[in-house]
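K.L.:
compute the structure for the input listed below.
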Amino acid sequence: MPPRNVLETARHVVVEGPIGVGKTSLARRLAAHLDAQPFLEQPELNPFLTRFYQDPPRYALPTQLFFLFQRMDHLRELAQPDFFGRRVVGDYLLEKDPIFAQLTLSDDEYGLYRQIYDRLAPQAPTPDLVIYLQARPETLIARVRKRGIDVERKISDAYLTLLAERYSRFFYNYDAAPVMVVNSENLNFVDRDDDFRLLLERIEAMRGQRGYFNRGE
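P.N.:
Sure, this is the predicted structure:
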């Protein structure tokens, strides 16, 4: 069972969710609130990503392997002495990497990817808390289109829909850490202070391994 006030004692918090759900924005704000070290992905460093969205079958494998190696190297930093004792807020779990691999790779490519993942993936540190952000596929699609990031312009609606479904399936079975499941449909943690404050209150009130936050309009 998590501690009575999990945010006061958590040293490693992860915000997760599909593309367009707002996980990185929330991770940044939460890190600032907790005076923690942001521990964020850097998709802009992947040299294959733009080409992948233009020609997925051709560039899926190098794109996925680059992300896998990048995430593995990144997570190894958490074991370094200069990170010892720091509070960290990240925007990904290593365990989510196969979600994307299964969606984009052929069967043979996924078999190769899985061998590499199983042999090389480090024992990633278990977070003290995971905040899983959900949204309907149509909401994710609208948000991705609205923010207009060049590399995301080629992402198909079908891909975002399937990604949301796979995330939901993954977190239905995830039990490695306490999880706060957040329906982000009617929430804006960046621009609305009340929404952010309500989220903090819900997390602090968590009992057991799983909590839920759904704010209806």
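K.L.:
going forward, measure contacts between C-alpha atoms and count neighbours the same way
P.N.:
OK.
K.L.:
the helices in this protein, which residues?
P.N.:
Remark: helices assigned in the chain by DSSP state H are 6-9, 23-34, 49-54, 56-76, 97-104, 107-120, 137-147, 157-173, 193-204.
K.L.:
in JSON lines, list the ones you listed along with distance to residue 91 and mean neighbour count.
P.N.:
Rendered in JSON lines, the data for the helices of the chain read as follows (distance: least, Cα to Cα, whole Å; neighbours: other Cα atoms under 10 Å):
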{"stretch": "helix 6-9", "distance to residue 91": "16", "mean neighbour count": "16"}
{"stretch": "helix 23-34", "distance to residue 91": "6", "mean neighbour count": "19"}
{"stretch": "helix 49-54", "distance to residue 91": "18", "mean neighbour count": "18"}
{"stretch": "helix 56-76", "distance to residue 91": "11", "mean neighbour count": "18"}
{"stretch": "helix 97-104", "distance to residue 91": "12", "mean neighbour count": "16"}
{"stretch": "helix 107-120", "distance to residue 91": "20", "mean neighbour count": "13"}
{"stretch": "helix 137-147", "distance to residue 91": "17", "mean neighbour count": "16"}
{"stretch": "helix 157-173", "distance to residue 91": "14", "mean neighbour count": "15"}
{"stretch": "helix 193-204", "distance to residue 91": "17", "mean neighbour count": "15"}
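K.L.:
how about this one, so we can line them up?
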Amino acid sequence: MHIAIAGNIGCGKTTLTNRLSKHYGWKAEFEPVENNPYLADFYEDMTKWAFHLQVFFLHSRFQQMSRIMQDTQHTIQDRTIYEDAHIFAANLFQNGILSPRDYENYRGLYDSMIDFISPPDLLIYLRSDIGTLVAQIEKRGRDFEKSIRIDYLKSLNEQYESWIGSYQKSKLLIVDVSKLDFVGRQEDFAGIVENIDRELYGLFR
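P.N.:
Prediction:
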């Protein structure tokens, strides 16, 4: 079984991945953030480092998906390979940060890889308003995220809503985390687990 968690920067993907991994006793696969050699440079100069960053994430995510598909353990995954292309790279291209030449090259790599990828059994999309995202980003205090602009987060949110509106690769669960505190309130976390069980196993119908 494979659950993937999608959502904008600061929406709580990693925290929920950790909590669900412990709850179900499943393996957790996390996004390569701390060991990413391009992320800090990217937030300082997006135009210069956009292509390098996106190729790094794409390669890392493809390796991660290969591990998940070969693994016999159930897995909770923090962010998907689909987001790399349909959200982040597309957003950079539409905002003129990623050049047409680089974007075409990137999409060629993605399109070649995606034929070898199996979608998750369930995709959980964490929907969040900008205020919640900003508060969470400030709370975790990563130095390289201090230069993230609000208009960049808004643009990503628009990309997410467009992508989720047409997503059909697997079962989909949308959780509005702007209205929940699944860390501080056990009932909020229990509600998410109940909805996951309903989607995966048909329970509580």
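K.L.:
can I get the helices of structure 1 in TSV with distance to residue 42 of structure 1?
P.N.:
What follows is these, written out as TSV (distance: least, Cα to Cα, whole Å):
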stretch	distance to residue 42 of structure 1
helix 6-9	25
helix 23-34	10
helix 49-54	11
helix 56-76	9
helix 97-104	14
helix 107-120	19
helix 137-147	17
helix 157-173	19
helix 193-204	24
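K.L.:
burial check on the nearest residue to residue 92 of structure 2 once chain neighbours are set aside, number of neighbours?
P.N.:
With Cα to Cα, 6 or more residues apart in numbering as the measure, residue 98 is the residue that lies nearest to residue 92 of structure 2, at 5.2 Å, once sequence neighbours are left out. Counted by other Cα atoms under 10 Å, the residues lying close to residue 98 of structure 2 total 23.
K.L.:
residue 128 of structure 2 now?
P.N.:
21.
K.L.:
against residue 200 of structure 1, how distant is the counterpart of it in structure 1?
P.N.:
Under the alignment (TM-score structural alignment), residue 128 of structure 2 pairs with residue 135 in structure 1. Distance of residue 135 of structure 1 to residue 200 of structure 1, given as Cα to Cα, to the nearest Å: 19 Å.
K.L.:
what count of nearby residues applies to the counterpart of residue 69 of structure 2 in structure 1?
P.N.:
Per TM-score structural alignment, the equivalent position to residue 69 of structure 2 in structure 1 is residue 79. By the criterion of other Cα under 10 Å, residue 79 of structure 1 has 12 neighbours.
K.L.:
how close does residue 79 of structure 1 get to residue 124 of structure 1?
P.N.:
Taking Cα to Cα, one finds residue 79 of structure 1 at 9 Å from residue 124 of structure 1.
K.L.:
cool, residue 111 of structure 1 as well?
P.N.:
From residue 111 of structure 1 over to residue 124 of structure 1 (counting by Cα to Cα), the distance is 21 Å.
K.L.:
just give the closest residue to residue 100 of structure 2, not the sequence neighbours.
P.N.:
residue 93 is the one closest to residue 100 of structure 2 (Cα to Cα, 6+ apart), at 7.0 Å.
K.L.:
how close does the one you found sit to residue 47 of structure 2?
P.N.:
In terms of Cα to Cα, residue 93 of structure 2 sits 10 Å off from residue 47 of structure 2.
K.L.:
same thing with residue 183 of structure 2?
P.N.:
36 Å.
K.L.:
if we can go back for a sec, helix, strand, or coil at the residue nearest to residue 100 of structure 2?
P.N.:
helix (DSSP: H, G, I helix; E, B strand; the rest coil).
K.L.:
what sits against the counterpart of residue 109 of structure 1 in structure 2?
P.N.:
Counting by TM-score structural alignment, residue 109 of structure 1 corresponds to residue 102 in structure 2. Residue 102 of structure 2 is in contact with residue 51, counting by Cα atoms under 8 Å, 6 or more residues apart in numbering.
K.L.:
what's the distance between residue 102 of structure 2 and residue 53 of structure 2?
P.N.:
In terms of Cα to Cα, residue 102 of structure 2 sits 12 Å off from residue 53 of structure 2.
K.L.:
for residue 72 of structure 2, the count of nearby residues, please.
P.N.:
Using other Cα under 10 Å, residue 72 of structure 2 has 9 neighbouring residues.
K.L.:
same question for the one 3 residues further on.
P.N.:
As a burial measure, residue 75 of structure 2 scores 23 neighbours (other Cα under 10 Å).
K.L.:
look up how far residue 162 of structure 2 lies from it.
P.N.:
The value you get for residue 75 of structure 2 to residue 162 of structure 2, if Cα to Cα is used, is 26 Å.
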